[in-house]
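Colleague: sequence and predicted structure, then a few things I'm wondering about:
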Amino acid sequence: MTNSIRPDRRATDSDEANTHVTTQRNASDIIIEELHRAACEGRTLTVWDLSLPTGLTMPEVFAAVRSLELDKTLSVDDDQSDPFGATVRLMASSSASDTDIRAA
């Protein structure tokens, strides 16, 4: 029988992992809300534009956008010369198979 206590782990390691997942989900929700608001107002947003209105840091924005792109919730129209200048838009639920989805 092995001992479940490991000296190389802290008691909070699993809590930190769960917090990261929760934070990522909250960031994704914030990004979706902002993209929806922008679409209703007829505005387009770039990855760079999402930081200010959401209050998220650029790494948080980039991670959330990438995650949402992989989930096919949004699409990113790449700008090869400026990754943060890529236009981001929500995808309609009926166009989940949109072929213009590209990695950021």
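Modeller: The structure has been received and is ready for your questions. Residues are numbered from 1 along each chain as shown.

Colleague: from now on I want contacts and neighbour counts done on CA atoms only, so please keep to that.
Modeller: OK.

Colleague: just checking, next helix/strand downstream of the longest helix along the chain?
Modeller: Among the elements of type helix in the chain, defined by DSSP state H, the one spanning the most residues is helix 13-40. Per DSSP states H and E, the first helix or strand lying C-terminal to helix 13-40 is strand 45-46.

Colleague: putting a second one here so we can go through both:
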Amino acid sequence: MESRLKVLRVFKALHKTRIDVFKGDIRALTAARQKINEEFRKNKEETSEEKINKMIKMASDVEIVLRKTVIQGVHVEDNKIVLQPREDLLLENVPYCDNPRKT
């Protein structure tokens, strides 16, 4: 029963991340939804606790990669793409310093 809850949590997390990452891109949203559902459906008969835990870990890692590394791009001209990073991906740009200040 505990594995089932973990599977449902990671399934829901993947879909929430998909919606956030691909916001406004119907094609990408649909493709991601189909792929997530297909992978979970393909393995729904799995009974090995070890394999289930490995797949949960893989799904969790995929969710993290999507959330932390994927940035949307929009074609605005033939050879021009405008990137649209999400707020949570933007970091303070601090220059490198060999001698950090003591605070």
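Modeller: Received it, and whenever you're ready, just let me know what you need. Just so it is clear, the model here is predicted, and its values are computed rather than measured.

Colleague: TM-score for the pair, please.
Modeller: Taking TM-score structural alignment, normalised by the length of structure 2 as the basis, the two superposed chains have a TM-score of 0.31; 40 aligned residues with a Cα RMSD of 2.8 Å.

Colleague: please spell out which residues along the longest helix of structure 1 are buried.
Modeller: Within helix 13-40 of structure 1, the residues that qualify as buried by neighbour count (16 or more other Cα atoms under 10 Å) are 24, 27-28, 30-32, 34-35.

Colleague: packing partners for it?
Modeller: With contacts defined as 3 or more Cα pairs under 8 Å, 6 or more residues apart in numbering; DSSP states H and E, helix 13-40 of structure 1 has these neighbours: helix 51-54, helix 58-70, strand 87-90.

Colleague: and the angle for the second one with helix 13-40?
Modeller: Orientation check (axes from the mean of the first three to the mean of the last three Cα atoms, to 10 degrees): helix 58-70 of structure 1 against helix 13-40 gives 80 degrees.

Colleague: just checking, what packs against helix 58-70 of structure 1?
Modeller: With contacts defined as 3+ Cα pairs under 8 Å, 6+ apart, the packing partners of helix 58-70 of structure 1 are helix 13-40, strand 74-77.

Colleague: just checking, Ala32 of structure 2 touches Arg18?
Modeller: Yes: the pair Ala32 of structure 2 and Arg18 qualifies as a contact (Cα atoms under 8 Å) at a distance of 6.7 Å.

Colleague: ok, the buried residues of helix 13-40 of structure 1 vs Pro53 of structure 1, which is closest?
Modeller: The closest of the buried residues of helix 13-40 of structure 1 to Pro53 of structure 1 turns out to be Glu34 (Cα to Cα; 7.6 Å).
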